[in-house]
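I'll drop the sequence and a predicted model, then ask my questions.
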Amino acid sequence: MKFIRFVFPMALAGAALLTSCQTAPVSGGPYHVTAYKPNDPSKVRVKVSLSKQNVYVMEGDRCLMAVACSVGIPAKPTPKGNFTIYRKEENKRSGSYGFRVIGNNVVPSEGQGGPGRYVGYPMGYWCEFAPAYGFHQGFVHPYPRTHGCVRLHGEAAPKFFALVRNGTPVNIASTQPEDATLGSKVQRIDDSKAPDPDPHLMITSAAFQKPSGPLLE
């Protein structure tokens, strides 16, 4: 099984700069996402465009954050419809895939049965919107890659986590109206050639890197 790879906020060099929802991306430099504080957190809405692989965090017509994401593969698609965020966990680990620690060896594992100690794969900044489906930190590819979750870059995931709360509405559809106005300005990311992180690191708390500086402007 090819395990989903985890992306750290500072891991990717050569990605591009996204300065705001209204500014076109600039090529080169470290990847950076600007996210804005909502005036009224109860008015925050999340929209996911499956065809564009974009996430738009909106407060009315105001864009708080617009970023690329990875969505589910055809065999395990991201569910469409209206949902709400109902569970947030900053340092979540998967219960269905991860690693088995046997002495000094760390090997990929599916599920918790088997020899040694099981440690789930890190899924930082988890925001669950349906049973076993959530937004979380991970590598972002330019094509569907997940088992149904919505994966966000390590720079975007903690800011998304800060913007939403339990009860935040989520709409997931093939397209969104924001595709026409914001979609072309969202910087594309391709983590497909990034190396797999060291599994010995992935089983430790260091897998959950904390962002530096303020999350929201």
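Done, it's in.

going forward, measure contacts and count neighbours with C-alpha atoms only.
OK.

Pretty sure Ala180 sits in a helix.
Yes. Counting by DSSP: H, G, I helix; E, B strand; the rest coil, Ala180 falls inside a helix.

okay, pairing it with this:
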Amino acid sequence: MAENPLSSRAWWKGDGVVGKPRIVINLSTQRVQYYKGKELVGVSPISSGRESHGTVTGSYRILDKDIDHRSSLFGSYVDKEGNLVQGDVDTRTDPAPPGTKYLGANMRYFMRIVGGIGMHEGYLPGYPASHGCIRLPTKMAAIFFKETPTGTPVEIMGESALAATESEIPIGVDKITDVASPETKRDVKKKSKEPLKGQPKTTVRRAVVDASKPSWFKWTRRPPRGATIYLSEE
């Protein structure tokens, strides 16, 4: 299948492909590459740890998986009715206001890599912004979670400070259009770099929420082996 140039930020063609899975995360390009054997079968943008919470580099393995995981460190304090009282809290440094309870940040499709760091569904603002975890778009997080057994090797390399700024991808987005602001284009040109071997060149796009789709992803049909599924596929 010919590659859709409007969808190169995220794609998957690993259904039916045999070979042991392997994941490579590049902080410099803010991309994750998914291999089965020696074949590259998936690519996705990420948002890794921000400056004060940098994502660790090195060689690891998927330790465990939790489809409905919530953070034990970062989240919000809510009242008895569940209304937000204080957001973006760190339980290690932010005491709970009287009469509130802690609600951990939602980290669906969580796959633990090392310590409290893992890959999961999350909001991608277009730059490194997490507390150290690897955020993925909803659809790609669901695919990776489904395809990845515990013990899968994960290599994390690069430096997030070198990452170019891209347009955001909100949680639940299925569609990305090939539109960029002049400011973003200048920033990408300034910080241009070569992508990983076999990876499509980085193109900046603006994410567009398709209101006709739910904010979760579920396969209804299994594509044929090697079929390429793009994040913008309807």
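Alright, I've got the coordinates. Everything numeric here is computed off the predicted structure, so don't read it as measured data.

and Arg100 of structure 1, what pairs with it in structure 2?
Alignment note (TM-score structural alignment): Arg100 of structure 1 maps to Tyr77 of structure 2.

whoops, Val164 of structure 1 was the one
By TM-score structural alignment, Val164 of structure 1 lines up with Thr148.

Roughly how far does the most centrally placed residue in structure 2 sit from Arg206 of structure 2?
Centroid-nearest residue in structure 2: Leu136, 1.3 Å away (criterion: C-alpha atoms, centre = their mean). Here Leu136 of structure 2 is placed at a distance of 16 Å from Arg206 of structure 2 (C-alpha to C-alpha, to the nearest Å).

shouldn't Ile189 of structure 1 be in contact with Pro142?
Yes. At 6.5 Å, Ile189 of structure 1 counts as touching Pro142 under the criterion of C-alpha atoms under 8 Å.

Report how many residues lie close to the residue nearest to His32 of structure 1 when sequence neighbours are not counted.
Among residues not flanking His32 of structure 1 along the chain, Leu17 sits closest, at 5.3 Å (C-alpha to C-alpha, 6 or more residues apart in numbering). When neighbours are defined as other C-alpha atoms under 10 Å, Leu17 of structure 1 has 21 of them.

Next: Ala24 of structure 1.
For Ala24 of structure 1, using other C-alpha under 10 Å, the count is 15.

Thr146 of structure 1 too?
23.

what does it align to in structure 2?
In structure 2, Thr146 of structure 1 lands on Ser130 (TM-score structural alignment).

Name all residues that make contact with the closest residue in space to that match that isn't next to it in sequence.
Distances taken as C-alpha to C-alpha, 6+ apart put Gly49 closest to Ser130 of structure 2, at 4.4 Å, once the chain neighbours are dropped. Counting by C-alpha atoms under 8 Å, 6 or more residues apart in numbering, Gly49 of structure 2 touches 55, 128-134, 160.

For the residues you listed, which ones persist in structure 1?
Here is what carries over to structure 1 from the contacts of Gly49 of structure 2, by both residues aligned by TM-score structural alignment, their matches' C-alpha atoms under 8 Å: 55, 128-134.

which residues in structure 2 form helices?
Taking DSSP state H to define them, one finds helices in structure 2 at 138-147, 182-190.

could you redo these as a markdown table and give each row mean neighbour count?
Formatted as a markdown table, the helices of structure 2 follow (neighbours: other C-alpha atoms under 10 Å):
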| stretch | mean neighbour count |
| --- | --- |
| helix 138-147 | 20 |
| helix 182-190 | 13 |
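
Same list (the ones you listed) but as CSV, adding distance to Asp68 of structure 2.
As requested, the helices of structure 2 are exported to CSV (distance: least, C-alpha to C-alpha, whole Å):
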stretch, distance to Asp68 of structure 2
helix 138-147, 11
helix 182-190, 34
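
among those helices, which is nearest Lys65 of structure 2?
helix 138-147 (7.8 Å; C-alpha to C-alpha).

Now do the closest one: which elements does it pack against?
Helix 138-147 of structure 2 sits against strand 101-114, strand 117-121, with contacts defined as 3 or more C-alpha pairs under 8 Å, 6 or more residues apart in numbering; DSSP states H and E.

Give me the distance from that helix to the chain's centre.
9 Å (C-alpha atoms, centre = their mean, to the nearest Å).

And stretch 79-92 of structure 1, by the same measure?
Counting by C-alpha atoms, centre = their mean, stretch 79-92 of structure 1 comes out at 12 Å from the chain centroid.

circling back to that earlier point, roughly how far does the counterpart of the residue nearest to Ser130 of structure 2 in structure 1 sit from Leu50 of structure 1?
Using TM-score structural alignment, the partner of Gly49 of structure 2 in structure 1 is Gly72. Relative to Leu50 of structure 1, Gly72 of structure 1 is positioned 9 Å away (C-alpha to C-alpha).

Could you do Met202 of structure 1 as well?
For Met202 of structure 1 relative to Leu50 of structure 1 (C-alpha to C-alpha), the value is 29 Å.

now Pro115 of structure 1
39 Å.

okay, these two: which has more neighbours?
Between Pro115 of structure 1 and Leu50, Leu50 has the larger neighbour count (other C-alpha under 10 Å), namely 23 against 9.

ok now do the more buried one, which residues does it touch?
71, 172-175.

What does it correspond to in structure 2?
Match for Leu50 of structure 1 (TM-score structural alignment): Leu27.

just Ser174 of structure 1 next, same as before
Ser174 of structure 1 maps onto Gly158 in structure 2, by TM-score structural alignment.

give the contact list for Leu64 of structure 1.
So Leu64 of structure 1 contacts 21, 35-38, 56-58 (C-alpha under 8 Å, 6+ apart).
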